[in-house]
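A.B. asks: pasting the sequence and the predicted model now:
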Amino acid sequence: MILSILNYDSAVASAASRMVSAAKDRPCMDMGGRRTNEWAAVAAARAAVVGGFKGTANLLAAQLYGLKAIGTAAHCFTLVHDSEREAFESQIAALGKNTTLLVDTYNIEEAVKTAVEVAGPELGGIRIDSGDLAAMAQRVRNQLDALGATNTTITVTNDLDEYALASLQTAPVDSYGVGTMLVTGSGAPTCAMVYKLTEREGADGTMQPVAKKSKDKATVPGRKLAYRSYEYSLAEAEHVISGSEEKLAGFTPEPEWKNLLVDFVNHGEIDSQWQGHDASWLHMITVPRHWPSCRLPHKA
């Protein structure tokens, strides 16, 4: 269970961190729920926020972890209406003018014109999900400004990854919705973490070192110490110290080294200083096994 959490969540959080770095000061939003297992989607939303994302379209994850819920309409919402104008009117009637309208179901230029006609220059935002995103964002920005909607934001989606985000830096885009590449680790779907037993309690109550001798998979026995050193506030090297208990007890790390071994749980007690947003409330929740009967408590 621990490896399942660490491997997948760390892969998603790492991908999210790379994407946030590529996006610079533009917020990234998780929209990958439909591209993975239903419960993995919930875990991915949390991991994405750990990696720097600003919100998620997964409502269950938002409720469970106190995340910001975000999202726009889908193309099917527009298609189910008799016209694009009616779809925009319905969305604005339900969510207000500050909502974000999807404008690429038919013709983007006509959709932007209709969106501003329906919502006025106070329209919150529009989303583009197809085509040459950089070129289209520039055209739409020019059109919005000409229509007086100078504060209307532009969100782009469509199989974005960190490389696509970096290529959009000069485009007039305000935020990104990232899906498939986020929840699949963007080329690294797992961190390949493993668990290896290195010591066990003997019959006399003392800890005894153990090790594998498998070909190409041998392990180093015994307890370890782990530290990370930094140079100019950047991680420079990791230091793993092994040996006898006497050697470990007498080892003194350099003053600037950071100890990587932290007790999250000690004798069944969770150390609250390592818990994140609302975690003292969240760890009390038991998620039902059967999705249709899911009833989650509301935060007081």
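C.D. replies: Noted; the coordinates are in hand. Quick caveat, the model's predicted, so the values are computed rather than measured. Numbering: from 1, shown residues only.
A.B. asks: please count neighbours and contacts with C-alpha atoms only from this point.
C.D. replies: Noted.
A.B. asks: for Val173, which non-adjacent residue is closest in space?
C.D. replies: Ile154 (5.3 Å; C-alpha to C-alpha, 6 or more residues apart in numbering).
A.B. asks: tell me the SS of the one you found?
C.D. replies: Three-state assignment for Ile154 (DSSP: H, G, I helix; E, B strand; the rest coil): strand.
A.B. asks: take a look at this one as well, against the first:
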Amino acid sequence: MTESSALRTDRYELTMVDAAIESGTADRRCMFEAFARRLPNGRRYGVVAGTGRLLEQIRQFRFTDAELTWLRDNDVVRQPTLDWLADYSFAGNIWGYQEGEAYFPGSPLLVVEGTFAEGVILETIVLSVLNYDTSVASAAARMVSVSLGRPIAEMGSRRTSEYAAVAAARAAYIAGFAATSNLEAGRSWGVPTMGTAAHSFTLLHDSEEDAFRAQVKAFGTDTTLLVDTYDIAHGIELAVKVAGTGLGSIRIDSGDLPTVVAAARAQLDDLGAVNTKITVTSDLDEYAIAALSGSPVDSFGVGTSVVTGSGSPAAGMVYKLVAHTDDDGAWVPVAKTSTSKVSIGGRKDAVRRIGADGLAALEVVLVGDGPDGEPETAPGQATERELLVPLVTNGTIDERFLGASGTERARAHHASVMRELPAQAFRLGRGEAVIPTIYR
């Protein structure tokens, strides 16, 4: 039986539904929007991730007898609401930026249309998935952009929760990482997996040489030998002695990496292992990877930094009611206007203006009513790319965005989007969004 996601939410989602049922407003047609007022940490672009996971969570958002019993026993909501929840299944429409897409301040990343009750109840699950996955993907994209085409593996499972580890591996892969150490991400989402041995394997054996021989016997000479348990230079000498000059790779997990890597490359070449690759995995982030741009590193492994969003563990997204219908069925824009948390009301669509050079120049958010319950369509200009795509139509999820195939689709889309961004987008220093957002 599929596990329910219905209680992965905040209590006030259900109490709002309870009060709206009491007041007779629960069935009013509403439009909710997920967006970010700003990019985290002075970054120049963000990367949308989590859409495929979110759609799976929405599919599993059902209140079985177990959930209903718990809600009843804990007096969370009253009986009419329990009856409504028992039949809940999202039946509205959802549009969103494709997974892997770049986004900017104000981009309407997800637009949810339905009754107030069926839309508001999704707020927490929407934000918990998109905020984390997008944060990871945005950090991962920065790392990929400075890796100069060299593959990066995600290795952060032990630096986050067991559930977040799977989500992080998927998000990093969408943003261009080559593989993950997490097996569940491989099983659930089709992310390539990698990994050989840790220092404990070396310490288990009576000598480093014995450990290398055991590993080569098990996996062949194309394996990766971890050479920094004791002395790196001696470890490299033993690795080539055991595996021969056809050794696949060595891994270095400590030391002053630019200096250590240069010495390792020279030593490998002197020993005749000219094709043996060097992988480094020592607390890397985008800045450390950039600092190694001139070093003979062949691949990277990143853990803590990527699964924590490289200093921005949440993307800062919010989920707001932006419009509802009046008694005549016409859409009425609504928005919060207090303090600095100002929102722009109204139903929205979005296009990205592409210049004659093929590069993104402007994020255009279209505000206004659209025909027949759909967001306003973008002008059919060749220089404007439409950003919102249908994800759920009358409760039916578009299967193309789910599972391993959806993950690959998102990865391919991300790669194409990155080619649209101006070169300034990939500077690591703090800065404003690389293209401005306007409302039309």
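C.D. replies: Structure's in. What do you need? This structure is a prediction, so every number in the text was calculated from the model and none was measured.
A.B. asks: and Met194 of structure 2, how far is that from Glu184 of structure 2?
C.D. replies: 12 Å (C-alpha to C-alpha, to the nearest Å).
A.B. asks: settle it for me: which of the two has more neighbours?
C.D. replies: Glu184 (19 against 15; other C-alpha atoms under 10 Å).
A.B. asks: aligned counterpart of that one in structure 1, please.
C.D. replies: In structure 1, the residue paired with Glu184 of structure 2 according to TM-score structural alignment is Leu60.
A.B. asks: element containing its match, please.
C.D. replies: helix 59-65 (DSSP states H and E).
A.B. asks: what is that helix packed up against?
C.D. replies: Counting contacts by 3 or more C-alpha pairs under 8 Å, 6 or more residues apart in numbering; DSSP states H and E, helix 59-65 of structure 1 packs against helix 38-50, helix 279-282.
A.B. asks: TSV for those, including distance to Arg26 of structure 1?
C.D. replies: TSV is the format used below for those (distance: least, C-alpha to C-alpha, whole Å):
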stretch	distance to Arg26 of structure 1
helix 38-50	14
helix 279-282	27
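A.B. asks: which bit of structure 1 covers stretch 166-175 of structure 2?
C.D. replies: Stretch 166-175 of structure 2 maps onto residues 42-51 of structure 1, going by TM-score structural alignment.
A.B. asks: contacts for that stretch, please.
C.D. replies: 8-10, 12-17, 20, 30, 33, 55-56, 58, 60-61, 65, 67, 182-183 (C-alpha atoms under 8 Å, 6 or more residues apart in numbering).
A.B. asks: show me how to select, in ChimeraX, the buried members of those residues.
C.D. replies: Provided next is the ChimeraX selection string for whichever of those are buried by 16 or more other C-alpha atoms under 10 Å:
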select :8,9,10,12,13,14,15,16,17,20,30,33,55,56,58,60,61,65,67,182,183
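A.B. asks: give me the subset of the contacts of stretch 42-51 of structure 1 that lies in strands.
C.D. replies: Judged by DSSP state E, these include Asp30, Gly55, Thr56 as members of strands.
A.B. asks: for structure 1, just list every one of the helices.
C.D. replies: 2-23, 38-50, 59-65, 75-79, 84-95, 108-119, 133-146, 162-167, 180-183, 245-250, 279-282 (DSSP state H).
A.B. asks: closest one to Glu231 of structure 1 among those helices?
C.D. replies: Nearest to Glu231 of structure 1 among the helices of structure 1 is helix 2-23 (20.0 Å), distances taken as C-alpha to C-alpha.
A.B. asks: for the closest one, name the packing helices and strands.
C.D. replies: Right, helix 2-23 of structure 1 is packed against helix 38-50, helix 162-167, helix 180-183 by 3+ C-alpha pairs under 8 Å, 6+ apart.
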